[in-house]
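Participant: just the structure for this:
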Amino acid sequence: MQLTPEETKAVIARLKRANGHLASVIRMLEDGADCEAALLQLAAVNKAISRGGYALVSTGLQRCLAEGGPDSVDAKKMEKLFLALA
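Facilitator: Take a look at the predicted model:
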């Protein structure tokens, strides 16, 4: 399913923030930052990316339900998408 730019705007913003955050973690490591501090920041990046993925699946699911009702949702496909993020 192709989502509209309006539907993906929030997800894109979240992923761009995560991208910037990841770049700062890389700089931390290059500058010899404390391992624990870098790992905590990396965990935050990981969580932000995961939330972006879940938001994308959620947006697609909402669109399917709005357009075709509950019968339009392929449960197996949705399960596969959610598990891909796990």
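Participant: okay, CA-based contacts and neighbour counts for the rest of this
Facilitator: Fine.
Participant: ok, now which ones touch the residue positioned nearest the centre of the chain?
Facilitator: By C-alpha atoms, centre = their mean, the mean C-alpha position of the chain lies nearest to residue 52, the distance being 2.0 Å. Residue 52 makes contact with 11, 12, 14, 15, according to C-alpha atoms under 8 Å, 6 or more residues apart in numbering.
Participant: do the same with residue 3
Facilitator: Residue 3 makes contacts with residue 60, as judged by C-alpha under 8 Å, 6+ apart.
Participant: give me that answer again for 10 Å
Facilitator: For residue 3, the contacting residues are 56, 59, 60, 63, by C-alpha atoms under 10 Å, 6 or more residues apart in numbering.
Participant: please give the structure of this sequence too, so both can be compared:
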Amino acid sequence: MDEKTDSWAEALVRLRRAQGQLAAVIAMIEAERDRKDVVTRLAVVSHALDRAGFKTVADGIRQCLTERQRGHVPPLSEAELENLFLTPS
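Facilitator: I've put the predicted structure just below:
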């Protein structure tokens, strides 16, 4: 596997983990579990999503810098990638 594929694989692992945690949150709410437990699990989901997003953006920035060093114009600037990560939709 190349570096790009490895980074996607890592992001997918994190997203699948978040997906499983989110399913657990939904089940907890349906079972009317304690709100503190639900919020704690939601924090885990949020953290997993943040990590996946950070990993994807960091790898994108690294790719842009590498492409720029090779004399290629990257499809997105570092500022654009940072904005994608930090600005909620």
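Participant: for the two chains, what TM-score is obtained?
Facilitator: Taking TM-score structural alignment, normalised by the length of the first structure as the basis, the two superposed chains have a TM-score of 0.80; 83 aligned residues with a C-alpha RMSD of 2.3 Å.
Participant: quick one on the thing from earlier: and which of the contacts of residue 52 of the first structure is nearest residue 74 of the first structure?
Facilitator: The nearest member of the contacts of residue 52 of the first structure to residue 74 of the first structure, counting by C-alpha to C-alpha, is residue 11 at 22.5 Å.
Participant: quick one: the helices in the second structure, in order.
Facilitator: Under the criterion DSSP state H, the second structure carries helices at the ranges 3-30, 35-69, 78-86.
Participant: can you find the partner of residue 80 of the first structure in the second structure?
Facilitator: Using TM-score structural alignment as the criterion, the counterpart of residue 80 of the first structure in the second structure is residue 83.
Participant: please apply the same query to residue 49 of the first structure.
Facilitator: The alignment partner of residue 49 of the first structure in the second structure, by TM-score structural alignment, is residue 49.
Participant: closest to residue 6 of the first structure out of the contacts of residue 3 of the first structure?
Facilitator: residue 59 (10.7 Å).
Participant: ok, now which ones touch that closest one?
Facilitator: By C-alpha under 10 Å, 6+ apart, the residues touching residue 59 of the first structure are 3, 7, 8, 11, 53, 65.
Participant: can you tell me which of those are buried?
Facilitator: Neighbour-count burial (16 or more other C-alpha atoms under 10 Å) is assigned, among these, to 8, 11, 53.
Participant: redo those as TSV? Include distance to residue 23 of the first structure.
Facilitator: Below are those laid out as TSV (distance: C-alpha to C-alpha, whole Å):
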residue	distance to residue 23 of the first structure
8	22
11	18
53	19
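Participant: ok, residue 35 of the first structure touching residue 29?
Facilitator: Yes. Shown here, residue 35 of the first structure and residue 29 form a contact pair, counting by C-alpha atoms under 10 Å, at 7.7 Å.
Participant: more neighbours: the two, which one.
Facilitator: Regarding residue 35 of the first structure and residue 29, a neighbour count based on other C-alpha atoms under 10 Å identifies residue 29 as having more, with 14 against 11.
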